[in-house]
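> Give me a model of this one.
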Amino acid sequence: MKYWPVLLLGLLPLWAQAVEVGERLAPWTLLDQFDQAYTLDHQTQTLLVARSMDAAKLVDAALKGEPKGYLEARHVVFLADIQRMPRLIAKMFAVPAMRDYSYRVMLDREGRVAPRYPGAVDKVLWLQLKDGQLVAQHEYATAAQLHEALEKAGP
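Next up is the predicted model:
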């Protein structure tokens, strides 16, 4: 009897509905690597979600050599789920290293936003939006594929 509440609470995240094509994404606000707030709005056309360091490295590799403002010019927002990263490591090493990137990274430190968009942990989830509504989604497993998609989404 004592185990039922624990089991039910453990399964609760599995009942959460994944966002589906045609649905409007709920707005959220997160801080980037410079502690600057960003709120998801209707002007965002693409949301990239990385749930792991491997997925974030794919985004970094896809953006190597691209100028500052590359993502913004394409109305792309990059969201990194760093909730599993130890806070001390994030604060002392990871986030300061991200400040050298030529692009903004919205940091989901508490796991409030990224779980809304389920996908493979080792891939980058691409959510295509129009006026805040999801119109398509893809997953990318290589930096080359992601870079090609970003180029097609040109400004």
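> Please count neighbours and contacts with C-alpha atoms only from this point.
OK.
> now the helices: where do they sit in the protein?
Taking DSSP state H to define them, one finds helices in the chain at 3-15, 53-62, 70-73, 87-89, 95-98, 143-152.
> Determine which stretch of those helices is the most buried.
The highest mean neighbour count among the helices of the chain, using mean count of other CA atoms under 10 Å, belongs to helix 53-62: a mean of 19.
> what residues does stretch 10-24 touch?
With CA atoms under 8 Å, 6 or more residues apart in numbering as the test, stretch 10-24 has contacts from L25, R116, Y117, P118, G132, Q133, L134, V135, A136, Q137.
> do the same with stretch 126-140
Contacts with stretch 126-140, where a contact means CA under 8 Å, 6+ apart, come from 19-25, 41-49, 119-120, 123-125, 146.
> switch to 6 Å and redo it
21-25, 42, 45-48, 123-125, 146 (CA atoms under 6 Å, 6 or more residues apart in numbering).
> Equivalent analysis for stretch 89-104, please.
Contact with stretch 89-104 is made by Q33, K68, as judged by CA under 6 Å, 6+ apart.
> So what's the gap between that stretch and the chain middle?
15 Å (CA atoms, centre = their mean, to the nearest Å).
> what's the first-to-last distance across it?
19 Å (CA to CA, to the nearest Å).
> ditto for stretch 100-118
End to end - CA to CA - stretch 100-118 spans 28 Å.
> and the contacts of stretch 10-24, which of them are in strands?
Q133, L134, V135, A136, Q137 (DSSP state E).
> Another for comparison:
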Amino acid sequence: MKFWVAVLLSFLPLWAQAVELGERLAPWTLLDQFDQAYTLDNQAQVLLVARSMDAAKQVDAALQGQPKGYLEARHVVFVADIQRMPRLIAKLFAVPAMQAYNYRVMLDRDARIAVRYPAPVDKVLWLQLEDGKLVARHEYASAAELRQALEQVQP
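Okay, here's the model as predicted:
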């Protein structure tokens, strides 16, 4: 019995942190691929969350050919959950490769932020924000769908 109580209590933080429509997102700060800090604020209109390498590749494919500053102009913030990646691989290969991207990637190295926004691991989570509140939620399984959605966001 104690085991099951412990298991249930271990999942409590995940349930407590999941954000619902109409709720204000708690502010957080992450470093990007250049170790520059970014703090989520009320200016963000869209939060993209990739919880796997496959999902992050969808974002990259959707942004191919877009100019530098494309996401920033649309007030879109991209968070990549890289906590499952071995730290040495991230430091030596993955993060330096991300520095060639023409967009900013907020790196969730310790699974502090991405876990707040549950979604299937193989899809890109789109959280539509208005003054810091969640107003809509979508999941994209393909780069083409994501690209089309991004094109609808006004700069």
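> Send over the TM-score of the superposed chains.
Overlay of the two chains. TM-score (TM-score structural alignment, normalised by the length of the first structure): 0.94; 155 aligned residues with a CA RMSD of 1.5 Å.
> picking that back up, now the helices of the first structure in CSV, with distance to L107 of the first structure?
CSV is the format used below for the helices of the first structure (distance: least, CA to CA, whole Å):
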stretch, distance to L107 of the first structure
helix 3-15, 20
helix 53-62, 11
helix 70-73, 16
helix 87-89, 12
helix 95-98, 9
helix 143-152, 20
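> For T29 of the first structure, find the nearest of those helices.
Distance to T29 of the first structure, taken as CA to CA, is lowest for helix 70-73 among the helices of the first structure, at 16.7 Å.
> average distance between the closest one and the second structure?
Following superposition, helix 70-73 of the first structure is found to deviate from the second structure by 0.4 Å on average (mean CA distance after the TM-score superposition for the first structure).
> Residue in the first structure paired with Q152 of the second structure?
Aligned counterpart of Q152 of the second structure in the first structure: K152 (TM-score structural alignment).
> again, but for E130 of the second structure
Taking TM-score structural alignment, the alignment pairs E130 of the second structure with K130 from the first structure.
> cool, and E72 of the second structure?
Per TM-score structural alignment, the equivalent position to E72 of the second structure in the first structure is E72.
> And its match, how far from K130 of the first structure?
Relative to K130 of the first structure, E72 of the first structure is positioned 16 Å away (CA to CA).
> Can you get me a residue count around the match of E130 of the second structure?
By other CA atoms under 10 Å, the residues close to K130 of the first structure number 15.
> try D32 of the first structure
Count around D32 of the first structure with other CA under 10 Å applied: 21.
> list the contacts for the spatially closest residue to it that is not a sequence neighbour?
In this structure, D32 of the first structure finds its nearest non-sequential neighbour in M106, 4.3 Å apart by CA to CA, 6 or more residues apart in numbering. With contact taken as CA under 6 Å, 6+ apart, M106 of the first structure is in contact with L30, L31, D32, L79.
> Please indicate which of the residues you listed has the highest neighbour count?
When neighbours are taken as other CA under 10 Å, the top entry among the contacts of M106 of the first structure is L79 (23 neighbours).
> these two touch, right, that one and R51?
No - if you go by CA atoms under 6 Å, L79 of the first structure and R51 don't touch, sitting 8.6 Å apart.
> quick one: the match of Q152 of the second structure and R74 of the first structure, what's the gap?
Remark: distance between K152 of the first structure and R74 of the first structure (CA to CA) = 10 Å.
> Equivalent analysis for P67 of the first structure, please.
Counting by CA to CA - P67 of the first structure and R74 of the first structure are separated by 12 Å.
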